[in-house]
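Novice: Here's a sequence, model it:
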Amino acid sequence: MFAIARLSIRCSAVLLGLLLASPVMAQTDRLYPHGGEVVLGKIKSISKNGIVMTVSGKDQTFNAGTIEKVLFQGDPGELTQGREFAIDNQFDQAIAELKTVDASKLNREPQKADFAYYVMYCQAQQALSGNGDLRSAASTALGFIQQNTDSWHFYDTAKLLGDLAVKLGSYDQASKYYGSLRSAPSTETKIESLYLNALVKLAQNKDSEAASDLQKIVGLGVQSSEGARLQTLAKAALAIATAKQGKGKEALEMVNELIAKLNPTDTETAAEIYNAQGASYVAMGDTEGALLAYLHTQLMFSTHPGPHSEALKQLAELWTKVGKPDRAAEARSELQQRYPGLSG
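Specialist: Prediction:
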């Protein structure tokens, strides 16, 4: 019996030693690709173009635009939870959690950069939704990108800077930041660069130029779900550009095709499509149709500040046109209460 027990102990010890020496146990960092399984390994290097990770003794490269998040070995719980809140667009909760992180105990440079990014990201998103200072957020984002030129968050931050510049009316700056996305390794990010710059042209009433760029996106043979989503958004924006050029009926036909193929899980894209429908009806002089379209966004897609605030602005004008000042006042009041920084 004693011999068997000793043998069992020795076998257990050998097994434990093998496990501790195995690549699985040595894998400490976790990388989550968009739409893929978590990858366990050790981060070898990070640059603005992505991450090289050693997995089971072999290096694997992950492009920046394909990464959802990274969990580093030794992350404090507060950083892990704050990161999750941020990714889930719960920015108030994220900031509250991140404020409890003791930054002095972050002993890896990638951890420090990740922490700084999510603090900056949440502040920027709050400002973009009208609940923060746009100039302060832009300054913080610029500071991050200057101090972390090798962060895999580089292109995401460049996009944020473009978004903030648009809200501030600095369209030349926005074009510069969005233009930098063309250097990203991800095909989808390159498409996004063209799409976002087309939106800048729309905001500047350069409708024919915007339409030309958007048509290029529509004509692409995309190979991914994200590429297809960007193509749908480009079609919605192309409808708006078409409507602004006085072709409301043609724009409406384009939008109705998109509505017939709506992805029920992508509510943000749906909101943009219904706003495009509203713009099409406005171009046709159909106030009632425009009201119904923008009301759809107001009532169904209130979790997306960008299209939701745009719908409220349009509704305030449309209700006034049809002689319902009380409804117009309600729309303005909701706009002011939910998006104080965007109501001007």
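
Novice: going forward, measure contacts and count neighbours with C-alpha atoms only.
Specialist: OK.

Novice: how about the strands in the chain?
Specialist: For the chain, the strands defined by DSSP state E occupy 29-33, 39-47, 50-55, 58-63, 67-71.

Novice: Direction-wise, compare the first one with strand 67-71 and give the angle.
Specialist: Taking axes from the mean of the first three to the mean of the last three C-alpha atoms, to 10 degrees, one finds strand 29-33 and strand 67-71 inclined to each other by 160 degrees.

Novice: Same question for the longest one.
Specialist: Relative orientation of strand 39-47 with respect to strand 67-71: 100 degrees, computed using the same axes, to 10 degrees.

Novice: contact partners of strand 39-47?
Specialist: By C-alpha atoms under 8 Å, 6 or more residues apart in numbering, the surrounding residues in contact with strand 39-47 are 24, 26-33, 51-56, 149-152.

Novice: one step back: can you say which of the strands of the chain is nearest to Gly248?
Specialist: With C-alpha to C-alpha as the measure, strand 67-71 is the member of the strands of the chain nearest Gly248 (38.7 Å).

Novice: In that closest one, which residues are buried?
Specialist: 67, 69-71 (16 or more other C-alpha atoms under 10 Å).

Novice: Ok, stretch 15-23 next?
Specialist: Pro23.

Novice: mind checking how far Gly323 is from Ala329?
Specialist: 12 Å (C-alpha to C-alpha, to the nearest Å).

Novice: neighbour count winner among those two?
Specialist: Taking other C-alpha atoms under 10 Å, Gly323 and Ala329 do not tie; Ala329 has more neighbours (16 against 10).

Novice: Grab the nearest non-local neighbour of that one.
Specialist: Using C-alpha to C-alpha, 6 or more residues apart in numbering and skipping the chain neighbours, the partner closest in space to Ala329 is Ala316 (6.9 Å).

Novice: Just give me the neighbour total for that neighbour.
Specialist: Number of residues near Ala316 (other C-alpha under 10 Å) recorded here: 22.

Novice: Could you do Lys216 as well?
Specialist: As a measure of burial, Lys216 has 14 neighbours, counting by other C-alpha under 10 Å.

Novice: Kindly report the same for Arg338.
Specialist: 16.

Novice: what's the distance between the nearest residue to it once chain neighbours are set aside and Leu342?
Specialist: Leaving aside its sequence neighbours, Arg338 sits nearest to Gly130 (C-alpha to C-alpha, 6+ apart; 7.5 Å). Here Gly130 is placed at a distance of 5 Å from Leu342 (C-alpha to C-alpha).

Novice: Give me the more crowded residue out of these two.
Specialist: Comparing Gly130 with Leu342 by neighbour count (other C-alpha under 10 Å), the higher total belongs to Gly130, at 23 against 19.

Novice: residues contacting the more buried one?
Specialist: Gly130 neighbours (C-alpha under 8 Å, 6+ apart): 338-343.

Novice: Another sequence for comparison is provided below:
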Amino acid sequence: MRVDRSILMLLMASLAGICLTTNAMAIDIITRKSQENRISGEVTSISKTAIKVKQQTGAEVEIPANDIELIEWDAAPATLKAALGQEANGNYDAAISSLQTVLDGLPVTATNVRTDTQFFIARALAKAALADSARMPEAVARMKAFTDGNITSFRYYEAMDYLGRLYLATNDYTQAEAAFTSLENSPFDDWKLSAQSSKARVMLAQNQVDQALSAFDAVLKAPAKDESSKQRQLEAKLGKAKCLNIKNQYDQALKLLADVISNAQESDSRLQGEAQVLRGTALLGQGKTQEAILAYLLVDILFSGQQDYHAEALYNLAKLWPAVGQPGRAEEARASLETNYPNSPWTKKLSGV
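Specialist: Take a look at the predicted model:
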């Protein structure tokens, strides 16, 4: 059967039009904290409180900023995901280098990917700086530049949380308080609780132990309406346990820590790492040296990606191994601390600086 050439050309043009229509929609993939199923579609609007997504199938949906775990942007190169894997594994320097390469190679039109990548660099640098005081000025400047320049980003509140933690680590309590107040003024219950706990940590850093303890208790008494808020209360329990350790109330601290360890997700290495460090402190306060060593060893083996807690654990191991007749292992811990964290306050403390 012979097909008329004009009809054939019309069919080809129609097919091309269909392809263009199909390909016109960007496919962004959003991973939410509250749901296992991811959402695919095009992010059509962004604010610091939410994003809107035009789904491939179904109606447009709005996702609160505090529920966004990750957005795999349509315009993002595959190397971005690999760089985030490096960050997740605690390889912060490698992650920063990889992310900078991604940033340098982005086209001008990839605005959303650029903003996210800038945040990821600032976040990885912040994590590194918490264990390396020499990097703190750069980390503060980078995170502040992000918050100042991206007040409408859905990453804004998360960035403000990191900025407050950095200020707290530099003993700039006024700026830390201001950052956490911004976080507390967010519309999200979980971030409000997080900010209140963080403000309690500011009090604790200034040796206001009883005031901090009362503030942590207030967070724990607040109604937790969702899983994210319950997670924030686990963080408050860690803060309360730290207060109890300072007050030599080790039994109560250990009960709180056991609750955190059993209820926190195994994958939450940040929460688990701090819990084991605090557990080691409480056990040591009870005179249980061997049990304390085991707690610190868990951090060394399982949670070394949390570099600030890892440094603290190595410091304690270097101090405690000789007490159980293991001076060689004490030297190994010392060497690891000095090699991996030369600018950590724990390294300086071990050296008597």
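
Novice: For Asp300 of structure 2, what is the corresponding residue in structure 1?
Specialist: Asp300 of structure 2 maps onto Gln298 in structure 1, with residues paired by TM-score structural alignment.

Novice: What degree of burial does that match show, as a neighbour count?
Specialist: 23.

Novice: hang on, isn't it packed against Gly306?
Specialist: No. Using C-alpha atoms under 8 Å, Gln298 of structure 1 makes no contact with Gly306, being 11.2 Å away.

Novice: Pipe the strands of structure 1 into TSV and attach distance to Asp286 of structure 1 per row.
Specialist: Below are the strands of structure 1 laid out as TSV (distance: least, C-alpha to C-alpha, whole Å):
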stretch	distance to Asp286 of structure 1
strand 29-33	45
strand 39-47	51
strand 50-55	48
strand 58-63	46
strand 67-71	42
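
Novice: Roughly how far does the closest residue to Thr297 of structure 1 other than its chain neighbours sit from Leu335 of structure 1?
Specialist: Take Thr297 of structure 1 and drop its neighbours on the chain: the residue closest to it by C-alpha to C-alpha, 6+ apart is Ala271, 5.4 Å away. When C-alpha to C-alpha is applied, the distance between Ala271 of structure 1 and Leu335 of structure 1 equals 16 Å.

Novice: repeat for Leu7 of structure 1
Specialist: From Leu7 of structure 1 to Leu335 of structure 1 the distance is 74 Å (C-alpha to C-alpha).

Novice: between these two, who's got more neighbours?
Specialist: The residue with more neighbours, out of Leu7 of structure 1 and Leu335, is Leu335; 23 against 12, by other C-alpha under 10 Å.

Novice: re the thing from before, ranking the strands of structure 1 by burial, who's on top?
Specialist: Most buried of the strands of structure 1 by mean neighbour count (mean count of other C-alpha atoms under 10 Å) is strand 50-55; its value is a mean of 21.

Novice: mean per-residue distance, that strand to structure 2?
Specialist: Mean deviation of strand 50-55 of structure 1 relative to structure 2 after superposition (mean C-alpha distance after the TM-score superposition for structure 1): 2.6 Å.

Novice: What lines up with Ala251 of structure 1 in structure 2?
Specialist: In structure 2, Ala251 of structure 1 lands on Ala253 (TM-score structural alignment).

Novice: Which residues are in contact with that match?
Specialist: Neighbours of Ala253 of structure 2 in contact, by C-alpha under 8 Å, 6+ apart: 240-242, 244-245, 279, 282.

Novice: nearest to Ala137 of structure 1, of the buried residues of strand 67-71 of structure 1?
Specialist: Nearest to Ala137 of structure 1 out of these is Lys69 (C-alpha to C-alpha; 21.9 Å).

Novice: how much space is there between the closest one and Leu79 of structure 1?
Specialist: Counting by C-alpha to C-alpha - Lys69 of structure 1 and Leu79 of structure 1 are separated by 12 Å.

Novice: roughly how far apart are the closest residue in space to Ser343 of structure 1 that isn't next to it in sequence and Ser309 of structure 1?
Specialist: Once flanking residues are discounted, Ser343 of structure 1 sits nearest to Gln336: 5.5 Å by C-alpha to C-alpha, 6+ apart. From Gln336 of structure 1 across to Ser309 of structure 1, the span is 9 Å (C-alpha to C-alpha).

Novice: And those two? Which one has more around it.
Specialist: Higher neighbour count among Gln336 of structure 1 and Ser309: Ser309, with 25 against 17, using other C-alpha under 10 Å.

Novice: Map that one across to structure 2 for me.
Specialist: So Ser309 of structure 1 corresponds to Ala311, using TM-score structural alignment.

Novice: Nearest residue to the equivalent of Leu230 of structure 1 over in structure 2 in space, please, no chain neighbours.
Specialist: Matched by TM-score structural alignment, Leu230 of structure 1 corresponds to Arg232 in structure 2. Nearest-residue entry for Arg232 of structure 2: Ser194, 5.6 Å, with adjacent residues in sequence omitted and distances by C-alpha to C-alpha, 6+ apart.

Novice: Kindly report the same for His34 of structure 1.
Specialist: Per C-alpha to C-alpha, 6+ apart, closest to His34 of structure 1 is Glu68, 5.1 Å.

Novice: That neighbour and Arg30 touch, don't they?
Specialist: No. The criterion here is C-alpha under 8 Å, and Glu68 of structure 1 misses it with Arg30 at 11.0 Å.

Novice: can you list contacts of stretch 310-330 of structure 2?
Specialist: Applying C-alpha under 8 Å, 6+ apart, the set of residues contacting stretch 310-330 of structure 2 is 131, 273, 277, 289-290, 293, 296-297, 299-300, 303-304, 331-334, 336-337, 341, 344, 346-347, 350.

Novice: got the buried residues for that stretch?
Specialist: Quick answer for stretch 310-330 of structure 2 (16+ other C-alpha under 10 Å): 310-321, 330.

Novice: I'd like those written out as JSON lines, with distance to Asp217 of structure 2 added.
Specialist: Listed next are the buried residues of stretch 310-330 of structure 2 as JSON lines, based on distance: C-alpha to C-alpha, whole Å:
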{"residue": "His310", "distance to Asp217 of structure 2": "27"}
{"residue": "Ala311", "distance to Asp217 of structure 2": "29"}
{"residue": "Glu312", "distance to Asp217 of structure 2": "26"}
{"residue": "Ala313", "distance to Asp217 of structure 2": "27"}
{"residue": "Leu314", "distance to Asp217 of structure 2": "31"}
{"residue": "Tyr315", "distance to Asp217 of structure 2": "30"}
{"residue": "Asn316", "distance to Asp217 of structure 2": "29"}
{"residue": "Leu317", "distance to Asp217 of structure 2": "31"}
{"residue": "Ala318", "distance to Asp217 of structure 2": "34"}
{"residue": "Lys319", "distance to Asp217 of structure 2": "33"}
{"residue": "Leu320", "distance to Asp217 of structure 2": "32"}
{"residue": "Trp321", "distance to Asp217 of structure 2": "35"}
{"residue": "Ala330", "distance to Asp217 of structure 2": "38"}
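
Novice: Fine, thanks again, bye for now.
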